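J.: how would this look folded up:
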Amino acid sequence: MESIVVLGGGLAAASVVSELRERGYTGALSLVSEETELPYERPPLSKGFLQGKEEPADFTVHDASWYASHDVALRLGVAAISIETAKRQVLLADGSALDYDQLVLATGSRASLGGGTPMPGYDLPGVHVLRTLADAKSLRAELAEGAQVAVVGSGWIGMEVAATARQRGARVTVYSPSEIPLAKVFGERLGNHLLELHQSNGVDVRTARVQGIEEVDGHLQVLSDAGSSRADLVLLAIGALPNLQLAETAGLQVDSGVVVDASLRSSDARILAVGDIAQAFNTALRRQLRVEHWDNAIRQGKLAAATLAGEEGSYDWLPYFFTDQFDLGMEYVGHGSPEDTTVVRGDMESGEFLMFWQDGLKITAAANINIWDANDTLRGLVGREIAADRLSDPAIELKDL
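T.: Coordinates of the predicted model:
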């Protein structure tokens, strides 16, 4: 009987095994993860868990009994170290090996420590990254009221943690490499809105590049081109790197991720890639795309299961993600560019509005900010050509655009 092995301990890996069993796959099924925890969702790590509002059981995909009752062999706390494609075998760090007929790589990402050379001081006590539950537990334990927190980086993780830390009563400084956080993703208009949101909530956002971290008289010192400042704890939020080592040892085609087709098969037809590492061909956008978000992990997990089951399917959905920062909740769908023209429907100062990104008349992306139940409608508008004055006119119902 056919054997399928899934390498990874995140939502994408769990989605693959869940969907396979739901589709009636009865063959041998194994899930291997270097982490000791059961597969879990990662968005709460910078939000609910760090705030103390959620615990691991709240975002663990399935409990242990589900894997047992669905005959999924779990190999937790052991790393896969290489793939022998000729033998169709995965070698594990404990010296054992797993045979496979089909293999799914869902190895996720790791935190960047600073380009080719790790940032000086990255390994000092009190310096954190945030990619795993273990990281989040360590950070949460030190995130005390009144603590001076330094966040190096102003991407999603950095800004979400800054908001959470501030809400927990910490003093927060964000060191942003750009004057407007997230402008390279959204352009300046929404970037400025997010910047003002943080500043109005007491976050000190500094445009500065950090050269390193030192320990001075029992405290951390952040060294930047804007001078040095003291911190009780530091979060390095300077990006993530896809875990491509296994794909490379297997000789798969790799670019910014594992290059896969629209059905998620790699250059080796027996090996699929999903989630953060998958640079997949998106049939809606007609381009290879690598997306590191919760929604994509679920959808690609389900698509991979369909592909493994021999069904026809393709990566044809638009990217989606969400964020929560202070009293701002946002959903975004599409694939816009910071050079796109932005159109706002509603009053940005009120905190409740819609935003569209346009290339000419074509809508490339849309977001709802504190306006709920709009995202499905926005998804249907992406890709259409609509005049900006109609998009911004609240007198015209979204469904009538």
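J.: every contact and neighbour count from this point should use C-alpha atoms.
T.: OK.
J.: need the distance between the two termini of stretch 249-259.
T.: This stretch, stretch 249-259, spans 14 Å end to end (CA to CA, to the nearest Å).
J.: buried ones in it, by neighbour count?
T.: Across stretch 249-259, burial judged by 16 or more other CA atoms under 10 Å covers 250, 252, 254, 257, 258, 259.
J.: contact partners for the third one?
T.: I take that to be residue 254. When contacts are counted by CA atoms under 8 Å, 6 or more residues apart in numbering, residue 254 touches 244, 247, 248.
J.: is it true that the first one touches residue 255?
T.: By that I understand residue 244. No: with contacts counted by CA atoms under 8 Å, residue 244 stays clear of residue 255, the gap being 9.5 Å.
J.: one more, for comparison:
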Amino acid sequence: MTHFVVIGAGQAGSSLVAKLRTEGFDGDITLIGGESVPPYQRPPLSKAYLLGEMTKERLFLRPEAYYADHNITLKLGTRAVGIDPAAQVVTLNSGEELHYDALALTTGAHPRELPARIGGSLENVFTVRDLSDADRMAPAFKAGARALIVGGGYIGLEAAAVAKKRGVDVTLIEMSDRILQRVAAPETSDYFRTLHESHGVKILEGIGLEELLGDSAVTRARLDDGTILDLDFVVVGVGIHPATILADAAGLAIDNGIATDTFGRTSDPHIWAAGDCASCDWNGQRIRIESVGNAIDQAEIVACNMMGQNKPFVPKPWFWSDQYDCKLQIAGLNLGYTEVIVKKGDGQSHWYYKHNELIAVDAMNDPRNYMIGKRLIEAGKSPDKAVIADPNTDMKALLKA
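T.: Sure, this is the predicted structure:
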């Protein structure tokens, strides 16, 4: 009997094994997950779940019974510690060895942590990546507490929004010149800076962290401009790095993650990769797309290709972030943009152009223009910039042009 093994029981891993079954694969499937709970949604961890608005069970992508019902062996609380590509064997931390006919790596990514030498190992210094992180953080988010958020990306801003909703006094620091500098235009940075400051978040840009202080738990922070902050907890949101240790040890090609070809195959013909751990080609650049949508799309294509369907993976990047009553939706990738057109209406949207080509849209409480922008980008259509800027333009008509 053919045996497919999937390492990593997150969004990509769960999507992959489900797709194998819906596509008619009738062989053995084993899904290996390091956590003790079945695959679950991660985005709500830093939002609805942390706010107490979503129960743990509602996080689960599928009921645990789904896996048994579909003859999928789900190994929870289990880690793969080695891969032997020549023998096509995965070794688990229990010592068990699993032979595979095809292997998929959906190992995700790990949050970047602060070094211990500057206090990163003190108690009440949190990162946000998995369920245990959220459970550990939740008691700290109480009215009157004082928090430092390190990092002005989307994770840091979402944590700041949740903390303010809980009545926490929040200071957010960003080492770069502005928040969201790595991922968005200054116009989007300005929008979210104004939003957070209107809710009472103190944002300090161009300022880094020198040291966290405290005997066992953090009590103060010293910033690199000499400022001392009294604190009750710290949330670190300074990015993630792909989980490639297993792949690297197995001799697979690593290039900004586990390098995959058009079909999701790694440098080994029997091993595939999908999700945050995998890099793919995008217009001549090797990129990773860190989003739920990409994890699902890439994993489902890999599932089909593990069955020999040879379907190319064409990335269709889209992202979202919820902060206060603002829903940010992003379509496309803004890499190399040369101009941004700001469009205001019921909401606000920012249209990224690379010379005359529309490459991305940021939409804040503007779902209609988000969907129009997404469809234009996917269709390869680039309306004239003056047309986008014109408040009287019938945006929907652009889809028929």
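J.: distance between the ends of stretch 39-46 of structure 1?
T.: 17 Å.
J.: count the neighbours of residue 367 of structure 1 for me.
T.: Residues lying near residue 367 of structure 1 (other CA atoms under 10 Å) number 24.
J.: where's it, which helix or strand?
T.: strand 362-369 (DSSP states H and E).
J.: packing partners for the helix or strand just after that strand?
T.: Counting by DSSP H and E, the next helix or strand C-terminal to strand 362-369 of structure 1 is helix 375-381. For helix 375-381 of structure 1, the packing partners by 3 or more CA pairs under 8 Å, 6 or more residues apart in numbering; DSSP states H and E come out as strand 328-334, strand 362-369.
J.: tell me what the shortest one is packed against?
T.: Which is strand 328-334 of structure 1. On a contact count with 3+ CA pairs under 8 Å, 6+ apart, strand 328-334 of structure 1 meets strand 320-325, strand 362-369, helix 375-381.
J.: and among the ones you listed, the most buried is which?
T.: strand 362-369 (a mean of 24; mean count of other CA atoms under 10 Å).
J.: what stretch of structure 2 does it fall on?
T.: Under TM-score structural alignment, the match for strand 362-369 of structure 1 in structure 2 covers residues 357-364.
J.: contacts for that stretch?
T.: 188, 326-334, 337, 347-353, 369-370, 373-374, 377, 381-383.
J.: which of those are buried?
T.: 188, 327-334, 337, 348-353, 369-370, 373-374, 377, 381-383.
J.: what segments of the stretch 151-300 of structure 2 are strands?
T.: 169-174, 202-205, 209-213, 220-223, 228-230, 233-236, 240-242, 258-259, 271-273, 278-282, 285-287 (DSSP state E, counting those that start in this stretch).
J.: same list, those, but as CSV with distance to residue 135 of structure 2 please.
T.: What follows is these, written out as CSV (distance: least, CA to CA, whole Å):
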stretch, distance to residue 135 of structure 2
strand 169-174, 20
strand 202-205, 26
strand 209-213, 22
strand 220-223, 23
strand 228-230, 24
strand 233-236, 13
strand 240-242, 20
strand 258-259, 30
strand 271-273, 29
strand 278-282, 28
strand 285-287, 31
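J.: widest-spaced pair of the buried residues of stretch 249-259 of structure 1?
T.: 250 and 257 (13.7 Å; CA to CA).
J.: now do the contacts for the residue nearest to residue 240 of structure 2 when sequence neighbours are not counted.
T.: Closest residue in space to residue 240 of structure 2, ignoring its immediate chain neighbours: residue 111 at 4.2 Å, by CA to CA, 6 or more residues apart in numbering. When contacts are counted by CA under 8 Å, 6+ apart, residue 111 of structure 2 touches 127, 128, 129, 237, 238, 239, 240, 241.
J.: would you turn the helices and strands packed on helix 375-381 of structure 1 into TSV with distance to residue 65 of structure 1?
T.: Listed next are those as TSV, based on distance: least, CA to CA, whole Å:
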stretch	distance to residue 65 of structure 1
strand 328-334	33
strand 362-369	38
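J.: looking at these, which is closest to residue 71 of structure 1?
T.: Closest to residue 71 of structure 1 of those is strand 328-334 (CA to CA; 36.2 Å).
J.: any idea how many residues pack against residue 86 of structure 2?
T.: Residue crowding around residue 86 of structure 2 was assessed by other CA under 10 Å; the count is 9.
J.: equivalent analysis for the one 4 residues further on, please.
T.: If you count neighbours by other CA under 10 Å, residue 90 of structure 2 ends up with 20.
J.: could you confirm it falls within a strand?
T.: Yes: assigned with DSSP: H, G, I helix; E, B strand; the rest coil, residue 90 of structure 2 falls within a strand.
J.: what sits against the alignment partner in structure 1 of residue 155 of structure 2?
T.: Structural alignment (TM-score structural alignment) places residue 155 of structure 2 against residue 157 in structure 1. If you count contacts by CA under 8 Å, 6+ apart, residue 157 of structure 1 has them with 46, 130, 237.
J.: distance of the last one relative to residue 187 of structure 1?
T.: The one in question is residue 237 of structure 1. In this structure, residue 237 of structure 1 and residue 187 of structure 1 are 20 Å apart, going by CA to CA.
J.: what does the first one give?
T.: Distance of residue 46 of structure 1 to residue 187 of structure 1, given as CA to CA: 23 Å.
J.: between the two, which one's more packed in?
T.: Neighbours per residue, other CA under 10 Å: of residue 46 of structure 1 and residue 187, the larger number sits with residue 46, 27 against 20.
J.: isn't that one up against residue 164?
T.: Yes: the pair residue 46 of structure 1 / residue 164 is scored as a contact, 7.4 Å apart, by CA under 8 Å.
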